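Peer 1: Fold the stuff below for me.
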Amino acid sequence: MAREFTDDNAIPRGWRTRQPGFSIWIIFVLFRSVLEALFYSVYYIPSSLRQSPAWTYRQACMTRFLERVFHIITELGFTQSLSLEPGDLGDRWVAIDPAPAGECYGDFTSDTIKPEKIGGTWYPKLPSKQWLLEEQNLVVLSFHSGSLLWLSGRPEDSGPTAELLNNKLGSNTHSLWLQYRLAGGNNPTPYPGAMQDAVTAYVYLIEEMGVSPSRIVLAGDSTGSTIAMALLRYLVSIKEIPGHKLAKFPPPKACLLFSPSVEYSFEGDPEAVSANRNIKTDYVESRMMAWGARALAPPKTVRLDSPYISPALHPFATPVPIFVQVGGAEVLCDSVRGFANVMSAVPGNRVEYFEVPGVPHDVYVVGSLLGWSKEQEEIHEAAARFVLGV
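Peer 2: Okay, here's the model as predicted:
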């Protein structure tokens, strides 16, 4: 049975999440991490003791390292705060005014959460209006990962991925990586905040930048895929709303989903995640996933099995071709495969499923870090072939 709500205590609130406990625990963690690193550097020498015997020594050590990093972040309850300042990005950074009243409709409205000014980073640079008018050019609207608790789409966390996907799609591609509002940090904004921001960015590309939706590719990895799919469903739903400005436009060219979070009724259930067949070969952990689900969907406010955050449970018809990639060794593998199957079964839908055997979560982004550079490149190449073939 699909879980309806995440436990309220999924958000870290212990003594380690506030001072002086925060600082004390960091000091302890430094010593503990050194000991753990020494232990695993020896323990993983025999391939039979690694998370998977097929993994290399580097893959085993780096995946364990990333798992410990997320474990520490969860212990400390650390979340990221965002800024609308451009920093050293210059005109690659854009501040986008909130979508006009009426653009966010129905499930994307809230009595307490309203559209706000957001930011985004252009890769490789801010395109000219003339470039955007040329019919052969593509714009990728990308939503980063981070459980709605971390990351910003800026070069320090998304630059290499943005550049790799742009290169595979060709020199006629630019991408806008959206800095959507997070459910943590100094301005915690749960559902539908990030979804409102997706509409704001989509309206910005169409109305301010003059991009035809038929040349826009939606893309998201992990939690970012939740936002991409929510926007896709929203664009379908508004076709039935008389007078909605977005209803008159054609649909996006394609939607790319990498290790997508498409079933929060599973991710918000720590018992189910802990019992998953791939829990030992992934770097995500049940407490972290439940925390992200709780931050996005507060209990008694947003159901985890809502169509907009658990599309695996609510397939729908869409004219937009969808590319779905997942790692065979990640916790989300079964839910993503199920999502691809139910979406493919809807008459008229076009869905391509691409499973990479033996790799953990979000190799689309962290492949080179963890030792799966070849697989990371294959994922980007497969996504580019899909887009260029539709």
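Peer 1: Going by C-alpha atoms from here, please, whenever you check contacts or count neighbours.
Peer 2: OK.
Peer 1: how about the closest residue to Leu76 other than its chain neighbours, what does it touch?
Peer 2: By the measure of CA to CA, 6 or more residues apart in numbering, the closest residue to Leu76 outside its immediate chain neighbours is Thr17, 4.8 Å from it. If you count contacts by CA atoms under 8 Å, 6 or more residues apart in numbering, Thr17 has them with 75-78.
Peer 1: And the strands in the stretch 151-300 of the chain?
Peer 2: For the stretch 151-300 of the chain, the strands defined by DSSP state E, counting those that start in this stretch occupy 173-179, 216-221, 254-258.
Peer 1: of the ones you listed, which approaches Asn9 most closely?
Peer 2: Nearest to Asn9, of all the strands of the stretch 151-300 of the chain, is strand 216-221, at 26.4 Å by CA to CA.
Peer 1: how far is that closest one from where the chain is centred?
Peer 2: Distance, stretch centre to chain centre, for strand 216-221: 10 Å (CA atoms, centre = their mean, to the nearest Å).
Peer 1: tilt between it and strand 254-258?
Peer 2: With axes from the mean of the first three to the mean of the last three CA atoms, to 10 degrees applied, the angle from strand 216-221 to strand 254-258 works out at 10 degrees.
Peer 1: helices and strands around the helix ranked longest in the chain, which ones?
Peer 2: In the chain, with assignment by DSSP state H, the single longest helix is helix 21-43. Helix 21-43 is packed against helix 57-76, with contacts defined by 3 or more CA pairs under 8 Å, 6 or more residues apart in numbering; DSSP states H and E.
Peer 1: any chance of the contacts of Thr17 in TSV, with distance to Glu377 and neighbour count too?
Peer 2: As requested, these are exported to TSV (distance: CA to CA, whole Å; neighbours: other CA atoms under 10 Å):
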residue	distance to Glu377	neighbour count
Glu75	33	19
Leu76	34	21
Gly77	33	20
Phe78	31	19
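Peer 1: for stretch 281-289, how far is the first residue from the last?
Peer 2: 15 Å (CA to CA, to the nearest Å).
Peer 1: now that stretch: how far from the chain's centre is it?
Peer 2: Stretch 281-289 sits 15 Å away from the centroid of its parent chain (CA atoms, centre = their mean).
Peer 1: would you list every one of the helices in this structure?
Peer 2: With helices called from DSSP H, the chain shows them at 21-43, 57-76, 129-133, 155-169, 193-203, 223-237, 264-267, 270-274, 286-296, 333-344, 363-370, 373-389.
Peer 1: and for comparison, fold this next one:
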Amino acid sequence: MAPIWSRQPFKAIYIAFALLVKVPVLLLLSLRFLFPTFRPIPNLTFRITLFARLVREYILFQAQTRHNEKSAVEASQSKAKDRFAKAQTGDATLYTDVLEATQVIKPAEVGGLWYPGPPPLSEDLQDEKVVLHFPGGAFVIACGIDLNGRMFSPFVLKELKADRFFLAQYRVAEGPSTRFPAALQDLVTFYHYILSLGYKPCNVLVSGDSAAGNLAVGLVRYLEQTAVLPLPAGAMLWSPWTHVTKTAGQDYLKETNVYADILAPEILQWGVDAYLPETGLSKDILPYVSPLHHPFHTSVPFFIHSGKAEGFCDTIRVFAREMSAVEGNRVRHHETDLAPHNSAFSHLATGLTAAIRRAFEDAQEFFDEQA
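Peer 2: This is a model prediction of the structure:
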């Protein structure tokens, strides 16, 4: 059931409460954070600590008011003009097994943004390298805005030496028709779209952050199991949400660094309540929803990034070890000191730009070794 604050006039009351009460509290906290002893992790900088707390409060606001940012993404896509592109659904044979369409959940047209610009239709793209990235958002918040793309794409275009970057916004969970497997259907649609333009699979990297890191794992698992499309050259996971349970909010509170990170447990609980299938988690679906403890063999090399100051750090380490333990898998896990969740998108605010650049350089070195 949605919180009372997600409906008017209670939403307005919550906003007023935040402005009148939470803002002064945050100002007092900022004074406390000047002293390392009073920080959730004493060796974190004041800048990172304050940033994480401010973002956490905004994420809590999103969860309590069910503010999913879809309108912001749509406005951003509209302003992007020719950099915005739509991906049409493919043939029904692309969506089989756990992704098979039902009367309620069907593949749909989805869109995204190109960086630095769209590929010229008149050119042969077989030698171009492209990174197809899916933004996080706990399955319920749309994060495919141009600002996020501009934060991430410079690393992709320079450190990863890619020619293009595509920020692909899948459907977020907001009703029966967008529960699992809707988002994964969209990932297949986007990947098929990239290949249909003329890109060779060996020149395509798929990438995802947070909940979309989870989805990117699901995409590779699906392609391995069904062979409906050729496999990409590699996969990058940035702070992936690998341990997804029906009680995600409570489970998150048991993790390391919870109170120092940007995520609020309420956003994770909203995510699973909206995303998990109403019919329950069968043994076939569970690995797609929660990849932790469900490793699989893949010929696709995985680069996994996490921050040592994020709440998901322990589960990401375990997932990376489990995938590495499967014979034939190629996995590199890169951890960034002092980094909170999804630091690749907040490097300017946290002062971690150089550290994130090193992570991308490590990713490029790793994929070069696999070529």
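Peer 1: where does the TM-score land?
Peer 2: Put the two chains on top of each other and the TM-score (TM-score structural alignment, normalised by the length of structure 2) is 0.92; 366 aligned residues with a CA RMSD of 2.1 Å.
Peer 1: quick one on the thing from earlier: let's have the strands of the stretch 151-300 of structure 1 in TSV, adding mean neighbour count.
Peer 2: Output for the strands of the stretch 151-300 of structure 1, formatted as TSV (neighbours: other CA atoms under 10 Å):
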stretch	mean neighbour count
strand 173-179	26
strand 216-221	25
strand 254-258	26
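Peer 1: Let's have the ones you listed in JSON lines, adding distance to His144 of structure 1.
Peer 2: Compiled in JSON lines, the strands of the stretch 151-300 of structure 1 are given as follows (distance: least, CA to CA, whole Å):
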{"stretch": "strand 173-179", "distance to His144 of structure 1": "7"}
{"stretch": "strand 216-221", "distance to His144 of structure 1": "6"}
{"stretch": "strand 254-258", "distance to His144 of structure 1": "10"}
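Peer 1: Next, count neighbours for the counterpart of Phe190 of structure 2 in structure 1.
Peer 2: Using TM-score structural alignment, the partner of Phe190 of structure 2 in structure 1 is Ala201. Ala201 of structure 1 has 26 neighbouring residues, counting by other CA atoms under 10 Å.
Peer 1: Just to check, Ala201 of structure 1 is in contact with Leu178?
Peer 2: Yes: under the criterion of CA atoms under 8 Å, Ala201 of structure 1 lies in contact with Leu178, with a separation of 7.4 Å.
Peer 1: can you list residues touching both of those two?
Peer 2: With CA under 8 Å, 6+ apart as the test, Ala201 of structure 1 and Leu178 both reach Leu141.
Peer 1: measure Ala52 of structure 2 to Leu44 of structure 2 for me?
Peer 2: Ala52 of structure 2 sits 11 Å away from Leu44 of structure 2, taking CA to CA as the criterion.
Peer 1: Pick out whichever of those two has more residues nearby.
Peer 2: In this view Ala52 of structure 2 and Leu44 are compared by other CA under 10 Å, and Ala52 has more residues nearby, 24 against 19.
Peer 1: before we move on, back to that, between helix 57-76 and the longest helix of structure 1, find me the angle.
Peer 2: Using the same axes, to 10 degrees: helix 21-43 of structure 1 against helix 57-76 is 160 degrees.
Peer 1: how close does helix 21-43 of structure 1 sit to structure 2?
Peer 2: Helix 21-43 of structure 1: mean distance to aligned residues in structure 2 after superposition is 1.4 Å, counting by mean CA distance after the TM-score superposition for structure 1.
Peer 1: now that helix: which residue numbers in structure 2?
Peer 2: The aligned range for helix 21-43 of structure 1 in structure 2 is 10-32, by TM-score structural alignment.
Peer 1: Next, the buried residues of the matching stretch.
Peer 2: By 16 or more other CA atoms under 10 Å, the buried positions in stretch 10-32 of structure 2 come out as 11, 14, 18, 30.
Peer 1: Please apply the same query to stretch 106-121 of structure 2.
Peer 2: Residues 106-108, 110-116, 119 are the ones in stretch 106-121 of structure 2 that count as buried (16+ other CA under 10 Å).
Peer 1: Give me the subset of those that lies in strands.
Peer 2: Those of the buried residues of stretch 106-121 of structure 2 mapping onto strands are 110-115, per DSSP state E.
Peer 1: before we move on, the earlier item: what about the match of helix 21-43 of structure 1, how long is it end to end?
Peer 2: Stretch 10-32 of structure 2 has an end-to-end distance of 31 Å (CA to CA).
Peer 1: hmm, back to that, turn the buried residues of stretch 10-32 of structure 2 into a markdown table, including distance to Leu195 of structure 2.
Peer 2: Compiled in a markdown table, the buried residues of stretch 10-32 of structure 2 are given as follows (distance: CA to CA, whole Å):
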| residue | distance to Leu195 of structure 2 |
| --- | --- |
| Lys11 | 44 |
| Tyr14 | 46 |
| Ala18 | 46 |
| Ser30 | 48 |
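Peer 1: between the residues you listed, which is nearest Phe139 of structure 2?
Peer 2: Once CA to CA is applied, the member of the buried residues of stretch 10-32 of structure 2 that ends up nearest Phe139 of structure 2 is Lys11, at 21.8 Å.
Peer 1: who touches the residue lying closest to that closest one once chain neighbours are set aside in this structure?
Peer 2: Distances taken as CA to CA, 6+ apart place Trp5 nearest to Lys11 of structure 2, at 4.6 Å, with adjacent residues excluded. Residues in contact with Trp5 of structure 2 (CA under 8 Å, 6+ apart) are 11, 13-14, 64-65.
Peer 1: Tell me which two of the residues you listed sit farthest apart.
Peer 2: Among the contacts of Trp5 of structure 2, the pair separated by the greatest distance (CA to CA) is Ile13 and Gln64, at 11.9 Å.
Peer 1: Arg181 of structure 1 corresponds to which position in structure 2?
Peer 2: Taking TM-score structural alignment, Arg181 of structure 1 has Arg171 as its aligned residue in structure 2.
Peer 1: Disregarding residues adjacent in the polypeptide, which is nearest to that match?
Peer 2: Excluding its sequence neighbours, the residue lying closest to Arg171 of structure 2 (CA to CA, 6+ apart) is Ala183, at 5.6 Å.
Peer 1: and that neighbour, how many residues sit next to it?
Peer 2: By other CA under 10 Å, 23 other residues sit near Ala183 of structure 2.
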